[in-house]
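Visitor: Here is my input, please return the structure:
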Amino acid sequence: MREIIFDTETTGLDAKTGDRMVEIGCIEMVNRVATGRTFHEYFNPDRDMPPEAEKVHGLSAAFLADKPRFAEKVEALLEFIGNDPLVAHNAQFDFGFLNHELGLCGQVCVGEDRMIDTLVLARRRHPGAKHSLDALCSRYGVDRSHRTLHGALLDAELLAQVYVELTGGRQIGLQLAVDNTGDGPARPTRFVPKTGEYRAPRAHAATAAELARHKAFIDSLDTALWTS
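Guide: The predicted model follows:
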């Protein structure tokens, strides 16, 4: 099963009041294994960057000034995410901004039936605990030492590891490697047993002589526990 783990960075908290998406990062997973395929873009929001938002992700208006508008990259994004489930932490926020940007450029919104919210999964699995991405990384031993600021692709990479743990851990299956060879899409490799000649199963029942020796040994015991 193909899934897309994604995260966004924005100019603020509410697309309805004029905030815009400025970064999106997507990770492709197949059967809970990252394939190595990603989609990552920065966007020019055509507006200022509030200082409080810049403190979170470090993306200034000057840095974003020469970046493409969302509409310029929307086709590539839609091709990457396809029709597969989309996984995000506090997914209502990311879906809200994604669908707002899609609506602004005349694209069909992504249905919430495709939404998988790891925040909801974490609350069900660990009620009463902290459920931030940082807290979940600490709980599951996911290294985030290189995360000094929020970043869409970096956070999606961390979330992909957390998602695996939330949905069964690293032993969820035998698909432990990724095949990136050939012209087709990357896909997990599967264990394939070697072929060859197989010996017929040997008999495991005791022979009459072995049974006789066993009986003689039992009869020789004077104080067997099962007879006391």
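Visitor: Only C-alpha atoms from now on, for both contacts and neighbour counts.
Guide: OK.
Visitor: what residues are up against Ala129?
Guide: Residues near Ala129 by C-alpha atoms under 8 Å, 6 or more residues apart in numbering: Arg123.
Visitor: where does it sit relative to Thr167, distance-wise?
Guide: Relative to Thr167, Ala129 is positioned 17 Å away (C-alpha to C-alpha, to the nearest Å).
Visitor: Ok, Ala135 next?
Guide: In this view, Ala135 and Thr167 are 17 Å apart by C-alpha to C-alpha.
Visitor: for comparison, sequence B:
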Amino acid sequence: MSRQIVFDTETTGLSAEAGDRIIEIGAVEMVNRKFTGRNLHLYLNPERDSHEDALRVHGISNEFLKDKPKFAEVVDEVLDYLAGAELIIHNAAFDVGFLNKELQLVGRPGIRNIVASVTDTLLMAKEMFPGKRNSLDALCDRLEVDNSGRTLHGALLDAELLADVYINMTRGQDALIMDAGSDDSNGTVEVIRIDLSQFTLPVLMATEQEVSAHDGVLKQLDKSAGGAAIWRKFENPVA
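Guide: Predicted coordinates for the structure are as follows:
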């Protein structure tokens, strides 16, 4: 079973090392690339005020957070939820850094000791779309994910959008994985993986007519190039 958690946070500022804290956690669960509906959404009392710049981004007031639980009160719930999963995060260094700082403050080991792995969709996007903007909004536009409801940043909404973006970015990776039936009462899906090594693919040779037609096209191209076509150098390689 492949269990993935798409994860996002909102914070009081940009630097965990300078004392900024997590104020919101949003996480979306996928099992075998299907949404389970078992999501996690928490607001946290950071025990400090948010910077004005951060407030403009997330819009979560200091007053709203005063009666919310502190991270120490929910740490077990968070770790139990994340345990053993692949974390999928956009700009993972930021969220992992904040999460590790919160865990350090309550005497717990870093998050990579809890989860199976961490996948950074920002690094994925930079490889797939070099030289282009790869913010979450830019990826939503490029991959046709509807983000019209995103007027402010919110951890759960951003995690939901990132989940759709990730599915679109990795579409086709599991093209040879098929459901072998409907979900059972536990919500699990039986999956069959096809081993392609069991197939012998036929080799279809070109007919004389096809070879002749192909040669004719090459001669026309060679004539247009004044006899300088580079493939002529490889027609009769020296043994």
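Visitor: what span of the first structure lines up against the longest helix anywhere in the second structure?
Guide: As assigned by DSSP state H, the longest helix anywhere in the second structure is helix 208-224. Alignment of helix 208-224 of the second structure against the first structure: no match, by TM-score structural alignment.
Visitor: Who are the packing partners of that helix?
Guide: Helix 208-224 of the second structure is packed against no helix or strand, with contacts defined by 3 or more C-alpha pairs under 8 Å, 6 or more residues apart in numbering; DSSP states H and E.
Visitor: Quick check: buried residues in that helix?
Guide: Residues Asp222 are the ones in helix 208-224 of the second structure that count as buried (16 or more other C-alpha atoms under 10 Å).
Visitor: Strands of the first structure, start to end?
Guide: 2-10, 21-30, 33-42, 86-88, 115-117, 178-179, 187-188 (DSSP state E).
Visitor: end-to-end on stretch 31-43 of the second structure?
Guide: The separation between the terminal residues of stretch 31-43 of the second structure, taken as C-alpha to C-alpha, is 25 Å.
Visitor: List the buried residues for it?
Guide: Val31, Asn32, Arg33, Phe35, Asn39, Leu40, Leu42, Tyr43.
Visitor: Just put the residues you listed in a markdown table and tack on distance to Asp215 of the second structure.
Guide: Shown next, in a markdown table, are the buried residues of stretch 31-43 of the second structure (distance: C-alpha to C-alpha, whole Å):
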| residue | distance to Asp215 of the second structure |
| --- | --- |
| Val31 | 52 |
| Asn32 | 49 |
| Arg33 | 48 |
| Phe35 | 53 |
| Asn39 | 61 |
| Leu40 | 63 |
| Leu42 | 68 |
| Tyr43 | 70 |
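Visitor: Between which two of those residues is the distance greatest?
Guide: Asn32 and Tyr43 (28.1 Å; C-alpha to C-alpha).
Visitor: What distance do you get for the residue nearest to the spatial centre of the first structure to Ala208 of the first structure?
Guide: Centroid check for the first structure by C-alpha atoms, centre = their mean gives Ala160 as the closest residue, at 2.7 Å. Using C-alpha to C-alpha, one gets 60 Å for the distance from Ala160 of the first structure to Ala208 of the first structure.
Visitor: quick one on the thing from earlier: out of the strands of the first structure, nearest to Gly58 of the first structure?
Guide: strand 2-10 (10.0 Å).
Visitor: what's the mean distance for that closest one versus the second structure?
Guide: Compared with the second structure after the fit, strand 2-10 of the first structure shows a mean deviation of 0.4 Å (mean C-alpha distance after the TM-score superposition for the first structure).
Visitor: What is that strand packed up against?
Guide: Strand 2-10 of the first structure packs on strand 21-30, strand 86-88, helix 152-166, going by 3+ C-alpha pairs under 8 Å, 6+ apart.
Visitor: and among the ones you listed, the most buried is which?
Guide: Highest mean neighbour count among these (mean count of other C-alpha atoms under 10 Å): strand 86-88, with a mean of 25.
Visitor: next one: it to chain centre, how far?
Guide: How far strand 86-88 of the first structure lies from its chain's middle: 8 Å, per C-alpha atoms, centre = their mean, to the nearest Å.
Visitor: How about stretch 44-52 of the first structure?
Guide: Per C-alpha atoms, centre = their mean, the centroid offset for stretch 44-52 of the first structure relative to its chain is 30 Å.
Visitor: same deal with stretch 175-192 of the first structure?
Guide: Relative to where its chain is centred, stretch 175-192 of the first structure has its mean C-alpha point 17 Å off (C-alpha atoms, centre = their mean).
Visitor: Please identify the buried residues of it?
Guide: Using 16+ other C-alpha under 10 Å as the test for burial, stretch 175-192 of the first structure gives Gln175, Val178, Ala186, Arg187, Pro188.
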